[in-house]
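**Q** Fold the following and give me the result.
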Amino acid sequence: MARAIILMADSLGVGAAPDAEQFGDLGANTLAHLLAAYKEDKGEALPLPNLTKLGLVDACEAAGKEACEVAERSAPKAAWGYAKELSSGKDTPSGHWEMAGVPVLFDWGYFPNTQPCFPEEFVTELCKRAEIPGILGNCYGSGTVILEQLGEEHVKTGMPICYTSVDSVFQIAAHEQSFGLDKLYQVCEIARALLDDMNIGRVIARPFIGTSSADFMRTGNRRDYSVLPPAPTLLDKLAQDGGEVISIGKISDIYAHQGITQKHKAPGLMNLLEKTSEIIDSAPDHSLIFTNLVDFDEKFGHRRNAVGYAEALKQFDDYLPTILNKMQKEDLLIITADHGCDPTAPGTDHTREYVPVLAYTPGIDNIALGERQSFADIGQTLAQWFNLSTLDYGDSFADDLIKA
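**A** Below you'll find the model as predicted:
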């Protein structure tokens, strides 16, 4: 029986989607622009031999109609293409759920870009139930900047830092020692319950450590509190069929722990890749290993660090042979993304982009999958790969892989 591995390269967009202008993202291209920034900074092109061989550069050039310069170029030995998003947003849950066969065809609730931006009644009730003296922030903000601005006041007052963005999200930052990790999680759970009626997609716990604004830094104890997907996903179907759905990183949080049979946390890019490699050794037949590589988005995309993003992508590329060499004959590897986060774009938010669709199984040759009309094509392909019932959305390209 078959196994599958999904490596979600969080935010690795490959060119502005057809509706990017509606989102203020015309001209966005995460991959092409980080490659250009790296060359300008280092004086040489970034080597990505393994991702190039899986078709990443070809997919980006086809999607973004923009040259991508890497240090060495070879013809793909994989199936490669690019997908546009049906869902109404450019947020993490929408991208992940659609990829698993459930696009978000409704509008999320959002907070206005004002200060204060949260409803007074909500803040009052949150403080009352959580027994906190108040909140700081109450605004749109960048997660790192807001720690510099308000971290010391938070430690002094005991008031958590609450902020949002253009995504449907309510984020709470608090110091692990002075405020307490368990207390932070408790406040997030209360906020999650209060925000359900506003249709806010996620509440995120953003714990940090440090002694002052000069050294405050986030920890790996982030936790996402998501609403449930509106319908059963590929993950549910596989779990109900007796398969294993193994979450690595924040995948379980994004799907509100639904359809997950095993959960593994790992801080940082290399730890996530190493945990994935470790699980490949022991995962049984009829299992899906699903890893979110969050650093690309969190540490580099949102922080508009194009060169750092490129260097992290090189780390990913360097590690890929370890995973590829462990794959069995009927294993399928898919590398994709959930949205873009162009580090050269204005602001600090996600960008509405095509995402790469790279599929590799041992013995495959060069297969151009072209433009996919939905991220759900990935879920439909995996449903066929696992001999599950057909999903409501998506067109499978599994036959192309099987013929190869």
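
**Q** C-alpha only now, for contacts and for neighbours.
**A** OK.

**Q** Buried residues, stretch 124-138. List them.
**A** Within stretch 124-138, the residues that count as buried by 16 or more other CA atoms under 10 Å are 126-127, 130, 132, 134-138.

**Q** Help me confirm that residue 348 comes into contact with residue 303.
**A** Yes: with contact defined as CA atoms under 8 Å, residue 348 counts as touching residue 303 (6.5 Å).

**Q** Please say which of those two ends up with more neighbours.
**A** Higher neighbour count among residue 348 and residue 303: residue 303, with 22 against 19, using other CA atoms under 10 Å.

**Q** Shouldn't the more buried one be within a strand?
**A** No: counting by DSSP: H, G, I helix; E, B strand; the rest coil, residue 303 falls outside a strand, being coil.

**Q** Let me have the buried residues of stretch 124-138 in TSV, extended by secondary structure and distance to residue 145.
**A** Compiled in TSV, these are given as follows (DSSP: H, G, I helix; E, B strand; the rest coil; distance: CA to CA, whole Å):
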residue	secondary structure	distance to residue 145
126	helix	24
127	helix	24
130	helix	25
132	coil	23
134	coil	20
135	coil	17
136	strand	14
137	strand	11
138	strand	14
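
**Q** List just the nearest of those to residue 210.
**A** Closest approach between these and residue 210, by CA to CA: residue 136, at 18.2 Å.

**Q** pretty sure the closest one contacts residue 156?
**A** No: using CA under 8 Å, residue 136 is not in contact with residue 156, being 11.6 Å away.

**Q** Could I get the buried residues of stretch 124-138 in TSV, plus columns for distance to residue 107?
**A** Output for the buried residues of stretch 124-138, formatted as TSV (distance: CA to CA, whole Å):
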residue	distance to residue 107
126	24
127	28
130	29
132	31
134	30
135	27
136	28
137	25
138	22
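
**Q** To compare with the earlier structure, here is another sequence to fold:
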Amino acid sequence: MSRTVIVVVDGFGVGAMADAGALRPGDLAADTCGHVLDRCREAFGRPLRLPVLGALGLGLVHPHPDLARRTQLPVAVGRAALGYPGADTFAGHQTMMGADFSRVTVARLAEHLDRVTQALKDAGHRVELLDGKPLLVVDGAVLVHDNLEADPGINWNASGRLDDLGFDGILAIARTVRTVAPVARVIAVGGHAGQPLDAFVREGDGGTVGLDTPASGFYRNGGLQVQHLGAELDHTRQLPDLAARAGIPVTLVGKAADILACEAALRRPAVDTAEVLAHTLEAVRADGQALIVANVQESDLAGHQQDVERYGRILEQVDAGLAALLSLLTEPGDRLIVTGDHGNDPTIGHAFHTREYVPVLIHRPEAPGPELLADATSLADVGATAAAALGLDPAALANGTEIRGAATRAA
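**A** Next comes the predicted model:
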């Protein structure tokens, strides 16, 4: 009974896509993997210790002096374009699981203020603009605003200090906004900040205005609570639901537990990387066939904080966790798939995601040796490839095609 484990290293890109500079021309130089390797060598006085990622073929996808250029492991390696607009975790994961994300709209809150305000008032809330800006203050405690961490118009946030209002109250406001929002996701965010949140409001790219969440201290002060409310999608045509209907146990770990839909799934939410890896290992050790999707979020947080050294330490921690997973996934048909959902280059000069290709590293115990894969046109192809490994029909997904080998065999 085969097990398929997808480990998504959030924000781990391997070089800019051709259209990466459409919003910010400087993003054409984005290379999360390469820049983190370079800067960490300078900071630590040694290369990052990534023997497992090297053995899985990362150096074949992204040649670099600090990565192995050859591997003898039975891996299939390539890279994937994102296959959705912008660079966003929710859109990336939904696409990877096989969703058709083509009809979600990119929109600034300013374009929908009247409609959002009316929906909130109809729900009994008090709503006002913040100092005339296109940003709403709800019940004097929660800001409804453009998300400044993704590309403009991809997501909206409902953010509040937990000292002012409990997370259930913040989430209720976000749910009301979701009923009228055309964007990919509305994110309810509760945390702790030393000042009122209006002190951290700033303008973003493309005419957006919102809370600078990293500057607020939410990510570093502890107690962060987040829930992602996604656009309406046909989740029955995504990989987790498809697997569950076939009787395959599904476990969603880390941020994947927050943003992926599957009523039958066992959910193990976590942010701490050690906890994410521990939950993933626990799920792999269970008997029988399995689909496990795990998201390592702290790499993405390090990117937003523009903290290269933290990013490097997270990669080393992930590498050690992958070694433990490989030691368990040894049966014919088992799959370990390591990939990303977008880039988040901490050296690029801003705190946004970067639109980059992501690695697709697939360990296949029964294969005779390494193989190079053709570039995938979408992250949906990763989900389709995982479906095929589980004996499921990739055509049952709303989007995606199984990734095939390129003409050249890896050395």
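
**Q** Which positions in the longest helix belonging to structure 2 come out as buried?
**A** Secondary structure of structure 2 per DSSP state H: the longest helix is helix 308-328. Residues of helix 308-328 of structure 2 classed as buried by neighbour count (16+ other CA under 10 Å): 308-322, 325-326.

**Q** Alignment lookup: residue 395 of structure 1 to structure 2.
**A** Mapped onto structure 2 by TM-score structural alignment, residue 395 of structure 1 lines up with residue 401.

**Q** What is the burial count for the closest residue to that match other than its chain neighbours?
**A** Among residues not flanking residue 401 of structure 2 along the chain, residue 381 sits closest, at 4.8 Å (CA to CA, 6 or more residues apart in numbering). Using other CA under 10 Å, residue 381 of structure 2 has 27 neighbouring residues.

**Q** mind checking how far residue 381 of structure 2 is from residue 402 of structure 2?
**A** Separation of residue 381 of structure 2 from residue 402 of structure 2 (CA to CA, to the nearest Å): 5 Å.

**Q** now residue 84 of structure 2
**A** To residue 402 of structure 2, residue 84 of structure 2 is 17 Å away according to CA to CA.

**Q** try residue 137 of structure 2
**A** Counting by CA to CA - residue 137 of structure 2 and residue 402 of structure 2 are separated by 46 Å.

**Q** Looking at these two now, which is surrounded by more residues?
**A** For residue 137 of structure 2 versus residue 402, the count of surrounding residues by other CA under 10 Å is larger for residue 137: 22 against 19.

**Q** my guess is that one contacts residue 121, does it?
**A** No: between residue 137 of structure 2 and residue 121 there is no contact under CA under 8 Å: 11.9 Å.

**Q** Quick check: neighbours shared by those two?
**A** Counting by CA atoms under 8 Å, 6 or more residues apart in numbering, the residues touching both residue 137 of structure 2 and residue 121 are residue 127.

**Q** still on that earlier bit, looks to me like the residue nearest to residue 401 of structure 2 is in a helix.
**A** Yes: secondary structure of residue 381 of structure 2 (three-state DSSP): part of a helix.

**Q** Can you find the partner of it in structure 1?
**A** Under the alignment (TM-score structural alignment), residue 381 of structure 2 pairs with residue 377 of structure 1.

**Q** what's near enough to touch its match?
**A** Each residue near residue 377 of structure 1 by CA under 8 Å, 6+ apart is listed here: 99, 101, 393-397.

**Q** repeat for residue 76 of structure 1
**A** By CA under 8 Å, 6+ apart, the contact set of residue 76 of structure 1 is 52-55, 58, 365-366.

**Q** Recalculate using a threshold of 10 Å.
**A** Contacts here follow CA atoms under 10 Å, 6 or more residues apart in numbering; on that basis residue 76 of structure 1 touches 50-58, 358, 364-368.

**Q** before we move on, what about residue 184 of structure 2?
**A** 88, 90-91, 94, 101, 103-107, 153-156, 178, 228-233.

**Q** what do we get in structure 1 for it?
**A** Following TM-score structural alignment, the counterpart assigned to residue 184 of structure 2 within structure 1 is residue 201.

**Q** which residues does residue 341 of structure 1 contact?
**A** Going by CA under 10 Å, 6+ apart, residue 341 of structure 1 touches 10-14, 25, 28-31, 90, 296-298, 300-304, 348-353.

**Q** Residue 369 of structure 1 falls within a strand, correct?
**A** Yes: assigned with three-state DSSP, residue 369 of structure 1 falls within a strand.

**Q** contacting residues around it?
**A** Contacts of residue 369 of structure 1 (CA under 10 Å, 6+ apart): 59, 78-83, 357-359, 397, 400.

**Q** again with residue 317 of structure 1
**A** Shown in contact with residue 317 of structure 1 (CA under 10 Å, 6+ apart): 47-52, 311.

**Q** Which residues are in contact with each of residue 381 and residue 402 of structure 2?
**A** By CA under 10 Å, 6+ apart, the residues touching both residue 381 of structure 2 and residue 402 are 387, 394.

**Q** Confirm for me that residue 284 of structure 1 is in contact with residue 1.
**A** Yes: assessed by CA atoms under 10 Å, residue 284 of structure 1 is found in contact with residue 1 at 9.1 Å.

**Q** for the stretch 101-250 of structure 2, what spans make up the helices?
**A** 113-122, 167-178, 213-216, 239-245 (DSSP state H, counting those that start in this stretch).

**Q** Could you dump the ones you listed into a markdown table with distance to residue 6 of structure 2 added?
**A** Shown next, in a markdown table, are the helices of the stretch 101-250 of structure 2 (distance: least, CA to CA, whole Å):
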| stretch | distance to residue 6 of structure 2 |
| --- | --- |
| helix 113-122 | 37 |
| helix 167-178 | 29 |
| helix 213-216 | 28 |
| helix 239-245 | 11 |
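
**Q** Please identify the most buried of the ones you listed.
**A** Comparing the helices of the stretch 101-250 of structure 2 by mean neighbour count (mean count of other CA atoms under 10 Å), helix 239-245 ranks first with a mean of 22.

**Q** Now do that helix: everything it contacts.
**A** So helix 239-245 of structure 2 is in contact with 94, 96-99, 235-236, 246-252, 260-265, 290-293, 380, 383-384, 386-387, 390-394, 396-398, going by CA under 10 Å, 6+ apart.

**Q** which non-adjacent residue is nearest the residue mapped onto residue 334 of structure 2 from structure 1?
**A** Aligned by TM-score structural alignment, residue 334 of structure 2 pairs with residue 331 of structure 1. Closest residue in space to residue 331 of structure 1, ignoring its immediate chain neighbours: residue 3 at 4.8 Å, by CA to CA, 6+ apart.

**Q** Pull the contacting residues for that neighbour.
**A** By CA under 10 Å, 6+ apart, residue 3 of structure 1 lies in contact with 243-244, 280, 283-289, 327-333, 382, 385-386.
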